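*Asks:* Build the 3D model from these lines:
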Amino acid sequence: MKQVRVQLEDFDLGAEVAALRSDNPRIGAVVSFVGTVRDMNDGASVSTMELEHYPGMTEQALAQIVEQANARWPLLGAMVIHRVGPLLPMEQIVLVAVGAAHRGEAFDACEFIIDYLKTEAPFWKKEQTPEGARWVDARESDDSAKAKWATP
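*Replies:* The predicted structure follows:
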């Protein structure tokens, strides 16, 4: 199962992982990552965050990232769910879940997917702070995380 969704609605982590594992007894490890909205960013209080995306292009970019992970590791399933629209602190933003025969591949592939998602997927974040609205810039740390996956 390889699935990519961009949606306004929240997701149920347990249900999504169960769907990833369903009917595949070869899966010996599932690793998941859930990103949530923080109430502080760059020293400012955040009351809401709005995520925008480029429909069609975003889903294609996410699917390509999953395919790159699948080319590197023998995955038995992978899923990316990314929310858009207005979100409050503590709400879920993104789920990356990976199923593989062994934990090493699952951990590596999950980390690879989120590292590439943070730098390659066309999402834009706008935060509401006490000083007003501001767009969130790309982070150098995200580029560094992605760079570790470069092939020699």
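*Asks:* rest of the way, CA atoms for contacts and neighbours
*Replies:* Fine.
*Asks:* Check which helix or strand Val94 maps to.
*Replies:* According to DSSP states H and E, Val94 maps onto strand 92-100.
*Asks:* Find the helix or strand that Ala109 is a member of.
*Replies:* Using DSSP H and E, Ala109 sits within helix 103-120.
*Asks:* please give me the structure for this one as well, since I'd like to look at both together:
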Amino acid sequence: MSCQVSVLYFARSAELAGLRCETLRVPRQVTSLQLWEEIVRVHPRSTCFLEISSWSCSLETRLPLSHQLVEAESARVLLGPDMGLQFSSSTLTVFSMDESEDVPKDFIKLKSEKLSVDEVSELVVSPYCGAVSVFIGTTRNNFEGKKVIHLEYEAYTSMAESEIKKICRDVRQKWPTIKHIAVHHRLGVVPITEASVIIAVSSPHRAESLEAVTYCINTLKASVPIWKKEIYEDEYSWKENKECFWANSEK
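*Replies:* The predicted structure is shown next:
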């Protein structure tokens, strides 16, 4: 018995494949290695930009290319630079909380519009907290002697939001006194000096919020599927963060 699997392509993967999405027919029970082989058969150029590594969002575990069977029904396969195969069978349901109470809240947003430091920092202000720590990541005008014109970001939005939500949960486990967390990331074109990501955290005392903000940005760079394209005067390059687990796997 066979079924259809949707394959989504991102960043350089989409450029080389020449499309953003397609549907493949595979056996109902299929191994990750078989899925990979089918994608390579359809797109031979894929062998030049994907590492032999993969992970599973639906199971929240890392899944190497192997002969382990995967239930393919209703699954989606995601491909991005140096990521390998990524499986997802669920989508994010954004939760809401009663804003009339000052209970801990997470504010997560991916958007194409310009980010506002004031807006993000105000989200986490609390009368119970004496500290708000903020990280702002901006576009610089150079990289290794090259003039940078601007940056472009793209993401698999629902999965990125889900991964950021996991980061927020981890933060609250590590620093229980943290009150509010806000993570806003810009997508699309980000001009020089403008913010691509803003993270704000509030806590009763400064030490916890400072440590939590550092953890948030480092973990976001390492685990969230957001891709950065650096545009120079006469060329461009898809950049990977050194923290990414897929950038270091099998190397």
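*Asks:* quick revisit: could you list the buried residues of the helix holding Ala109 of the first structure?
*Replies:* For helix 103-120 of the first structure, the neighbour count (16 or more other Cα atoms under 10 Å) marks 103, 105-120 as buried.
*Asks:* Tell me the residue in the first structure that is farthest from the middle.
*Replies:* Ranked by distance from the centre of the first structure (Cα atoms, centre = their mean), the top residue is Glu131, with 28.3 Å.
*Asks:* dump the residue contacts of it.
*Replies:* If you count contacts by Cα atoms under 8 Å, 6 or more residues apart in numbering, Glu131 of the first structure has none.
*Asks:* Kindly confirm my reading that Ile164 of the second structure is in a helix.
*Replies:* Yes: counting by DSSP: H, G, I helix; E, B strand; the rest coil, Ile164 of the second structure is found in a helix.
*Asks:* quick one: stretch 6-18 of the second structure aligns where in the first structure?
*Replies:* Alignment note (TM-score structural alignment): stretch 6-18 of the second structure is unmatched in the first structure.
*Asks:* Would you mark the buried spots in that stretch?
*Replies:* By 16+ other Cα under 10 Å, the buried positions in stretch 6-18 of the second structure come out as 6-14, 16-17.
*Asks:* okay, the helix or strand following the helix holding Ala109 of the first structure sits on what stretch of the second structure?
*Replies:* Remark: after helix 103-120 of the first structure, the chain's next helix or strand is strand 123-129, criterion DSSP H and E. Residues 226-232 of the second structure are matched to strand 123-129 of the first structure when aligned by TM-score structural alignment.
*Asks:* how far apart are that stretch and its match in the first structure?
*Replies:* Taking mean Cα distance after the TM-score superposition for the first structure, the mean distance separating stretch 226-232 of the second structure from the aligned residues in the first structure is 0.9 Å.
*Asks:* Contacts for that stretch, please.
*Replies:* Residues from elsewhere that reach stretch 226-232 of the second structure, judged by Cα under 8 Å, 6+ apart: 11, 146-156, 160, 236-240.
*Asks:* at 7 Å instead, please
*Replies:* The contact list for stretch 226-232 of the second structure, computed with Cα atoms under 7 Å, 6 or more residues apart in numbering, reads 11, 146-155, 160, 236-239.
*Asks:* Now a ChimeraX select for only the buried ones of the residues you listed.
*Replies:* Selecting only the buried entries of those in ChimeraX, with 16+ other Cα under 10 Å as the criterion:
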select :11,148,149,150,151,152,153,154,155,160
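*Asks:* and which of the contacts of stretch 226-232 of the second structure is nearest Phe87 of the second structure?
*Replies:* Ala160 (13.3 Å; Cα to Cα).
*Asks:* list the contacts for the aligned partner of the closest one in the first structure?
*Replies:* Matched across to the first structure, Ala160 of the second structure falls on Thr58, judged by TM-score structural alignment. Each residue near Thr58 of the first structure by Cα under 7 Å, 6+ apart is listed here: 121-122.
*Asks:* which stretches of the stretch 51-200 of the second structure form helices?
*Replies:* 117-123, 157-174 (DSSP state H, counting those that start in this stretch).
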